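Visitor: I would like the atomic coordinates for the input below:
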Amino acid sequence: MSNLACGCPGSQVRTVEKKENSDNSQTGRIGSELRQWPTQLHLVPPSAPYLQNAHLLIAADCAPFAYAEFHRDFIKGKVLVNACPKLDDTSPYVDKLAAMISQNDIQSVTVTIMEVPCCGGLRMFAQQAIAQSGKDVPLEIVVIGVDGERRN
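Guide: I've put the predicted structure just below:
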């Protein structure tokens, strides 16, 4: 566990255990695909055990609200970190992401951003972090429209 400045017990690093083959056909509800806690980029330490050999998803804070199938289409099988390039203090993001990639054999990075200009910062942070890590990690950028549709 990492010592965090806020000291909040809710920020404790943990893996979320999933029940396999959960059948929601009777209720019509889609189950959560979240595999770990916390998700906020500021709170996830590069040493979190769930990052080892993970497929990393970097999501703009607004993307899951805009895209209805976000859990199924993006979170499933990935470790999620989320951030807002407009409202967050982003100064540590490139170094933190680079540490996550270099220390954990990250298999791939997917970045989900909104079509608004400020979200482009997450794309830039991911590109710079991969370069800084010195690793050749596949990068996919997915743009979500404010209407909830995938743009690419």
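Visitor: okay, CA-based contacts and neighbour counts for the rest of this
Guide: Fine.
Visitor: What are the boundaries of the helices in the protein?
Guide: For the chain, the helices defined by DSSP state H cover 63-66, 70, 93-104, 120-133.
Visitor: what's the neighbour count on the closest residue to residue 120 other than its chain neighbours?
Guide: Distances taken as CA to CA, 6 or more residues apart in numbering put residue 113 closest to residue 120, at 7.1 Å, once the chain neighbours are dropped. By other CA atoms under 10 Å, 29 other residues sit near residue 113.
Visitor: Likewise for the one 4 residues further on?
Guide: In terms of burial, residue 117 registers 9 neighbours under the definition other CA under 10 Å.
Visitor: Kindly report the same for residue 100.
Guide: Look at residue 100: counted by other CA under 10 Å, it has 23 neighbours.
Visitor: For it, give its distance to residue 48.
Guide: Here the criterion is CA to CA, to the nearest Å. By it, residue 100 lies 9 Å from residue 48.
Visitor: Hmm, residue 53 and residue 100 touching each other?
Guide: No. Using CA atoms under 8 Å as the test, residue 100 is too far from residue 53 to be in contact (10.5 Å).
Visitor: Overlap of the contact sets of these two?
Guide: residue 106 (CA atoms under 8 Å, 6 or more residues apart in numbering).
Visitor: In contact with residue 33, which residues are there?
Guide: Taking CA under 8 Å, 6+ apart, one finds 18, 71, 72, 75, 76, 77 in contact with residue 33.
Visitor: One more, so I can put them side by side:
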Amino acid sequence: MIRKIVHIDEEKCNGCGLCIPNCAEGALQIIDGKAKLVKDSFCDGLGACLGHCPQGAITIIEREADEFDEKAVEEHLSRMENENHGKNQKPAHHNAHHHIGGCPGSMMRQINREVKDENVKVASKLRQWPVQLALVSPSAPYLYRSDLLIAADCTAYAYGNFHNDFIKDRTVVVGCPKLDDNDYYTEKLTEIIKNNDLESITVVKMEVPCCSGIAMAARIARDRAGVNIPVKVVTISVDGEILQREYL
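Guide: Model (predicted):
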């Protein structure tokens, strides 16, 4: 049948993953660094993901495609949820696929860790205040010629040695690209990078796709500021491990 369906221009797609949480059917996945439509029957063609692609890579077209299958979507989302929960955890009850939302960053999971020594105390390495990106002034004196850490706010909770490994000797700004305005983050970071002759830029983000937005904001801000500083990106797993280090 001919119907409306999502189309992704792979040349424009940079694999940021911001479209993934906004597809309630879980029809989109990042595969080989690009957003892909997993299956035609998972896409309702409504285009809820369109406005969340900063590259304009997603459009709605009309073409021959399998009919949208709501039952198949529910089964697909249930499988996704079970994979994230693990075999020993019960999936959350749901009556409709919209209750899950298809967002890997919002899926529940339980993490069991062995506590080795509850009495160990770690001194804070934070050297400035405030830390929320929305509150930090681009002209704050502590930013000038500093090593800047841009952190997704969940990272400090997921990674146990965050202060020693990341905050120490750095100026810190934190935010959440999923809950806040990532365009505002980009503008604010552009001002900070342009006006402060930074020594280095490090981004720490979570592994979930929606968290890629903060790394993208840092890269775009660096480019707009016209400075030649590599952006180091460190990815933390939900289990609290460092998964990847790369430079943008």
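Visitor: buried subset of the contacts of residue 33 of structure 1?
Guide: 71, 75, 76, 77 (16 or more other CA atoms under 10 Å).
Visitor: Stretch 74-93 of structure 1: which residues count as buried?
Guide: Buried, per 16+ other CA under 10 Å, within stretch 74-93 of structure 1: 74-85, 90, 93.
Visitor: Serialize the residues you listed to a markdown table and add fields for distance to residue 130 of structure 1.
Guide: Shown next, in a markdown table, are the buried residues of stretch 74-93 of structure 1 (distance: CA to CA, whole Å):
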| residue | distance to residue 130 of structure 1 |
| --- | --- |
| 74 | 20 |
| 75 | 20 |
| 76 | 22 |
| 77 | 20 |
| 78 | 17 |
| 79 | 16 |
| 80 | 16 |
| 81 | 15 |
| 82 | 17 |
| 83 | 17 |
| 84 | 19 |
| 85 | 17 |
| 90 | 16 |
| 93 | 12 |
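Visitor: As TSV, the helices of structure 1 with distance to residue 30 of structure 1 would be great.
Guide: Shown next, in TSV, are the helices of structure 1 (distance: least, CA to CA, whole Å):
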stretch	distance to residue 30 of structure 1
helix 63-66	14
helix 70	11
helix 93-104	30
helix 120-133	28
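Visitor: what about the strands in structure 2?
Guide: 2-8, 28-31, 34-37, 58-64, 147-152, 171-175, 200-206, 231-236, 242-247 (DSSP state E).
Visitor: Reformat those strands as CSV; add distance to residue 121 of structure 2.
Guide: As requested, those are exported to CSV (distance: least, CA to CA, whole Å):
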stretch, distance to residue 121 of structure 2
strand 2-8, 49
strand 28-31, 39
strand 34-37, 42
strand 58-64, 48
strand 147-152, 22
strand 171-175, 21
strand 200-206, 23
strand 231-236, 22
strand 242-247, 22
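Visitor: Compare those and give me the one nearest residue 126 of structure 2.
Guide: Of all the strands of structure 2, the one in closest proximity to residue 126 of structure 2, counting by CA to CA, is strand 171-175 (7.7 Å).
Visitor: since we're on the aligned partner of residue 204 of structure 2 in structure 1, how many residues are nearby?
Guide: Superposed on structure 1 with TM-score structural alignment, residue 204 of structure 2 falls opposite residue 112. Using other CA under 10 Å, residue 112 of structure 1 has 27 neighbouring residues.
Visitor: what's the spacing between residue 112 of structure 1 and residue 141 of structure 1?
Guide: For residue 112 of structure 1, the distance to residue 141 of structure 1 equals 6 Å [CA to CA].
Visitor: tell me which of the contacts of residue 33 of structure 1 is nearest to residue 145 of structure 1?
Guide: residue 71 (16.8 Å).
Visitor: For the equivalent of residue 95 of structure 1 over in structure 2, give me its contacts.
Guide: Counting by TM-score structural alignment, residue 95 of structure 1 lines up with residue 187 in structure 2. Shown in contact with residue 187 of structure 2 (CA under 8 Å, 6+ apart): residue 221.
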